[in-house]
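[1] Here is a sequence with its predicted model. Questions after.
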Amino acid sequence: MDRIAHFHGKLSSLAYGGDYNPEQWGPEVHAEDSELMREAGVNLATVGIFSWARAEPEPGAYDFTWLDTHLDRLARDGVAVCLATMTASPPPWLARLHPETLPVLEDGTRLYPGSRQHWCPSSPVFRTYATRLVEQLAKRYAHHPALALWHIGNEYGCHISRHCHCEVSTAAFRTWLRARYATVEALNEAWSTTFWSQRYASFDEIHTPRTAPSFRNPAQQLDYRRFSSDELLACYLAEKEVLDRLTPGIPVTTNFVPLAPTLDLFRWAREMDVVSYDSYPDPHGADAAHETAFHYDVIRGLKNGTPWLLMEQAPSAVNWRRRNGRKPAGRMRLDSWQAVAHGADSVLFFQWRASRGGAEKFHSAMVPHGGRDTRIFREARALGAELAAHPALLGSRPERAGAALLLDWPNWWALEQEAHPSSDVQLLAGARALHKPLYDASVACDVLPLDADLSPYALLLVPHLYSVSESAAARITEYVRAGGTVLMTYFSGITDEHDRVHLGGYPAPFRELLGLRVDEFDPLPHGGRAELSSGTGTLWSEDVLLEGAQAVETFADGRPAITRHSFGAGTAWYLATTPDPATLRSLLDRIRAETGIEPVLPGLPPGAQARTRIAADGTRLHVVYDHEAGEARVERG
């Protein structure tokens, strides 16, 4: 049986529930949990995320009897289980016996137990203990009737986001570099080490990019980010190998944190049966609904548009912001339907029952401290019934969009390094700016990696593609030559994959495509604005010299600000600034009219969004949601 089919076979509708931590409570609460889960319509519980110390209280002394009781109870109650490997937070005894497993910051500070994720990703000792635990879990629960899905680790890179700088990590970094470059001469060339007398005679002279007197080598930092993502992935894969070997029919996932530059998610997604995501929009955020929609479009794109899992969200307030606003009545429902609209096969929360103690005791839960007689639980109960009423949504595939946006993690890492013309140029801000006019028009947009097939899309958005290889640039160029339309923003095509400038005038690999040359960057001062022929620009300006393109908008001094260039059978647009929202919306409306891209559903009121999912029998299911009006519904069409 297909792994995802196994998961779906444990459910009758979209997965609904959340993190369940029964080890925090006693038998009386467990009995109430069973009753309330039935009442709320819970059909999936994520169990054991932070249970390592309970399952292995002493090295090699495993105790799963408590877990047997809970999994058996959940199975009897008809609740499937997403079983965690428990390795996100090692027990204190591991640090006592093996202090070398603790991570070290770039300034030499060692991090200690008392929180979570206190482990060095390169540590072979940590991986040995972790995989040993996973083997015990897999052997014990391989055929348990509740087991629907494996959950490896938890939020990789959430706290050790820049990996570790201990001697073990340094040795691992050198090994990684040898595999990437083969010779130190090739590394010296890639890292431009003739600058500042940084030439290496041996790989053994190289360290992780630790605290230094001034700007550190940008190519070294870029490779370290690649290495960090790969080392965390190696931890995940070590556990996955055990699970694949002992439970080959059970799907495997891990949950990604709210969209961050930590991990190369396209690379990670190739190793996952289904992508999982934790979503925590700020109720106080003025544009939270759009930001969340953009994040969901990114997550959906990680595995070519297949359904994904909303592994965590908050029923109301979180505990970790400076000001933790609650979600008003109805917001939990709307946020949940938004995830389903953008491709989620689950609506899960952190957590089922609010903790009495610990750092997250004020993080909201489906069952608050006040229990059943609370607004949150009443809303959770109503939402469970509503989701269960639409079983055809489970496994339905999101319909492919007509527009796409390119996103690349190594480019993100390179773009936001120090010593650039302006630190105000941020990838996600630029990507969301291009995505927002489509969202406002209820137009679907997919998010793609650089190596994706671009041919199905009429419009390609390319925000700040600063670091790009010659081959990737050629693929974008050929896409337009063959009839596609591209909208590219400034500071694109500047360096190669080693952060070395493409010579021949900016943006060298895209000059022919765009029909222009950028003579000089002219970033705007903090808070500065540039007047356009209609509207204003922010953050950036530059001196654009036309080489076949036409100026559609100009700066007040006559310099081109927005250009259009017919190229082959297609069209290339270029933004030399960040236009104000109205100007950018007008531009995207014009481009959509030229490319024939329409809203998902015609006639929606302003603020309403619709996305389409295709059920197994071919039925088109339109999920419509409107945060302003507080409405959500499912239509067949």
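    Thanks, I have it. Numbers count the residues shown, from 1 in each chain.

[2] switch to C-alpha atoms for all contacts and neighbour counts from now on
    Will do.

[3] And what about Arg54, helix, strand or coil?
    Secondary structure, DSSP: H, G, I helix; E, B strand; the rest coil: Arg54 is helix.

[4] separation between Glu100 and Ser229?
    20 Å (C-alpha to C-alpha, to the nearest Å).

[5] ok, those two, which is more surrounded?
    Ser229 (24 against 19; other C-alpha atoms under 10 Å).

[6] how about the helix or strand harbouring that one: buried residues?
    In the assignment (DSSP states H and E), Ser229 maps to helix 218-246. Within helix 218-246, the residues that count as buried by 16 or more other C-alpha atoms under 10 Å are 218-240, 242-243, 246.

[7] helix/strand/coil for Val125?
    Per three-state DSSP, Val125 ends up helix.

[8] Spatially nearest residue to Ser355 (excluding sequence neighbours)?
    Leaving aside its sequence neighbours, Ser355 sits nearest to Lys361 (C-alpha to C-alpha, 6 or more residues apart in numbering; 4.8 Å).

[9] before we move on, what about Arg127?
    Going by C-alpha to C-alpha, 6+ apart, Arg127 has Cys235 as its nearest residue, at 6.6 Å.

[10] so how far is Ser214 from Glu28?
    On the measure of C-alpha to C-alpha, Glu28 and Ser214 end up 59 Å apart.

[11] just Lys240 next, same as before
    Distance from Lys240 to Ser214, by C-alpha to C-alpha: 40 Å.

[12] Equivalent analysis for Pro121, please.
    Taking C-alpha to C-alpha, one finds Pro121 at 27 Å from Ser214.

[13] One more to weigh against that first structure:
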Amino acid sequence: MIQYGGDYNPEQWPLATRIEDVELMQQAGVTLVSVGIFSWAQLEPREGEHDFGWLDDVLDRLAAAGIKVALATATASPPPWLTRKHPEFLPVLADGTVLHPGGRQAYRVSSPAYRQYALRMTRTMAERYQDHPALALWHVDNELGCHVPHDYSDDAAAAFRRWLEARYGTVEALNAAWGTAFWSQRYDDFDEVLPPRSAPTYPNPTQQLDFARFSSDELLTHYRAMRDVLREVTPNIPITTNLMLSTGTKWMDYFSWADDLDVIANDHYTRASDPEAHVELAFSADLTRGVAGGDPWMLMEHSTSAVNWQPRNRSKRPGEMLRHSLTHVARGADAVMFFQWRQSAAGAEKFHSAMLPHAGTDTDVWRNTVELGAALRALSEVEGSRVRARAAIVFDYPAWWGTELDSHPSAAVTYPDRVLAHYRALWQRNVTVDIVPPSADLSGYALVVVPTLYLVSDADAANIAAAAAEGASVLVTYFSGIADEHDHIRLGGYPGAFRDLLGVRSEELWALQEGETVTLDDGTAADVWSEQMHLAPGTEAVRTFTDGDLAGWPALTRRPVGEGAAWYLATRLDADGLQRVTDDLIAEAGLTPGPEGVEAVRRSADDGRSWLFLVNHTDAAATVPVTGHELLRDAPARGRVVVPAGAVAVVREG
């Protein structure tokens, strides 16, 4: 069964509405709801005084209806009495600004005293509901780091020093890693170290990088502390927290979190301003699967229609809710959930859409909710199957952080947009892609794309080189391999760690000015970046610059490596040019593009069964050659299936 449901906030509603909620959930086919996420103030209205009666009643009604619960630790927003009593818990920005209560997440995870309150509440929840029949999953906190990814308080400073001492062992090793001989920054004791608070000019770049690492680890440590309490009390109940895997969430290294979650859960929202939001959605789903190590995962939150937090919040068009939901399923989700079940009447998220909207059941949103429930029931046999890809994109959070530090050759060199550009070129050809860290096992891939891997360790660089030697076509793009994991430049010429693999050496990085473009010998336009690059014997220039300061110099190179090949792209191509290069790589790697006109992804089971998901984002019907049984319409597919405009088909093949 593919689980279906969303965040349920019964504390916002009277008893009569709660009773109606359960009845409507059954009509919609809801099987799982998240409860208690923001209910600390209702459950503990005064310190040490608890009111569980309303929650007991809610869980009992859900259990009686056969609806399971992902029960939260209720710690996502501390109650006013707590922050009034302990204002020293409040987080602090780099400039010293204190973030006050009135919203949510008004706490600093590095505060030992705050953590004790959070752990006490977690234990109280676990001990009260450990045997409740509705309990199926623990939901720890909520979107950790969403609003406060970095805290610069004195508590954070103390925790940062402990983290640095554990990482480096001695202050001498810290000085070496941070390059503190520059600008008289040498430390004589860990107690002298501060977070990278607002300074007269650029803070030490390695200090910034390590503070980002620490901050991600500190949020994970907070999760682990609550998880350990839950595991002690309820050892047989799986535990997760909702990640935010997308091109818009930068500061948590989710690959390092994966082993601590029993199931990977993700929240994802599309941007109304993005005409190709469905491509970013597909990328984020593939990234979630990558963090899950290829295992099925759960979509903990997305929206039925408009959200409330964008400058202009557009409602979803007909069929869009189903397409978005089933794209996540196609790419590995075994649960589809929303924020939230019933649309709030008050508060900051009252205009955020829900499964049951303000206007009630005589609405398109409600009919879409019921339709999706039926579709997921029809797809129940897909549960547990996996997506298998022969192409991979290397994605690395520290490289993202490092790429976008200050005082670099060009502020126009950014990270997630380039990753997404390469992903889009593969998506256009229906080549299924795994999004993996640079340390991943790359041996099974025919094509490996490495965009802007500015920071890379020796081991990870060797891992990427081995993929080419073993037969993969490997594409590395500009501003990669420049620095080691401490953000120290790799001397001897760019691209540093990848010079030998690629057979190139750049003596000068040639950043292009705003609005400046150059042309390649195939007519492709490029901008942002170029390099004065020399080729080693055996490396060929596939494309060269034909104008600008580097006219005649290589722009795209290829070198045979072992059983494979290593390519280097030294500029930012326009979309058409990048598509042509990608098509060449697809052909060289021996990959077969999928059908045109629809998004196509296959899930496969160990017993040999497979399901082809076909998502039509266009205004015209698409015909796809396939034989099997179409599950959503319960009809045979005899050699082909027609996917209507804006619709989805799922074919059990064979």
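    Yep, it's here. Just so you know, these numbers come straight off a predicted model, no measurement behind them.

[14] quick revisit: what about Pro121 and Ser214 of structure 1, which has more around it?
    Pro121 (30 against 6).

[15] What strand or helix carries the alignment partner in structure 2 of the more buried one?
    Mapped onto structure 2 by TM-score structural alignment, Pro121 of structure 1 lines up with Val109. Secondary structure from DSSP H and E places Val109 of structure 2 outside every helix and strand.

[16] surely Val109 of structure 2 meets Asp217?
    No. Contact criterion C-alpha atoms under 8 Å: Val109 of structure 2 and Asp217 do not qualify, at 10.7 Å.

[17] And the helices in the stretch 201-350 of structure 2?
    For the stretch 201-350 of structure 2, applying DSSP state H, counting those that start in this stretch gives helices covering 205-233, 277-291, 320-330.

[18] is it possible to export those to CSV including distance to Trp257 of structure 2?
    Below are the helices of the stretch 201-350 of structure 2 laid out as CSV (distance: least, C-alpha to C-alpha, whole Å):
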stretch, distance to Trp257 of structure 2
helix 205-233, 7
helix 277-291, 8
helix 320-330, 21
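
[19] Of those helices, which is nearest Glu531 of structure 2?
    Of all those, it is helix 205-233 that lies closest to Glu531 of structure 2, at 23.5 Å by C-alpha to C-alpha.

[20] equivalent range in structure 1 for the closest one?
    Using TM-score structural alignment, helix 205-233 of structure 2 pairs with 218-246 in structure 1.

[21] Tell me roughly how far the matching stretch lies from structure 2 on average.
    Stretch 218-246 of structure 1, aligned to structure 2 and superposed, deviates on average by 0.5 Å (mean C-alpha distance after the TM-score superposition for structure 1).

[22] what separates that stretch from the chain centre, distance-wise?
    16 Å (C-alpha atoms, centre = their mean, to the nearest Å).

[23] ditto for stretch 316-332 of structure 2
    Centre to centre, stretch against its chain (C-alpha atoms, centre = their mean), the figure for stretch 316-332 of structure 2 is 17 Å.

[24] swap in stretch 20-35 of structure 2?
    Worked out by C-alpha atoms, centre = their mean, stretch 20-35 of structure 2 lies 28 Å from the chain centre.

[25] swap in stretch 461-472 of structure 2?
    25 Å.

[26] Could you tell me where it falls in structure 1?
    Going by TM-score structural alignment, stretch 461-472 of structure 2 lines up with residues 473-484 of structure 1.

[27] for the helix holding Ser229 of structure 1, packing partners?
    Secondary-structure packing of helix 218-246 of structure 1 (3 or more C-alpha pairs under 8 Å, 6 or more residues apart in numbering; DSSP states H and E): helix 124-141, helix 167-181, helix 184-191, helix 409-415.

[28] Including mean neighbour count and distance to Val425 of structure 1, could those helices go into a markdown table?
    Shown next, in a markdown table, are those (neighbours: other C-alpha atoms under 10 Å; distance: least, C-alpha to C-alpha, whole Å):
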| stretch | mean neighbour count | distance to Val425 of structure 1 |
| --- | --- | --- |
| helix 124-141 | 17 | 38 |
| helix 167-181 | 17 | 29 |
| helix 184-191 | 17 | 23 |
| helix 409-415 | 22 | 8 |
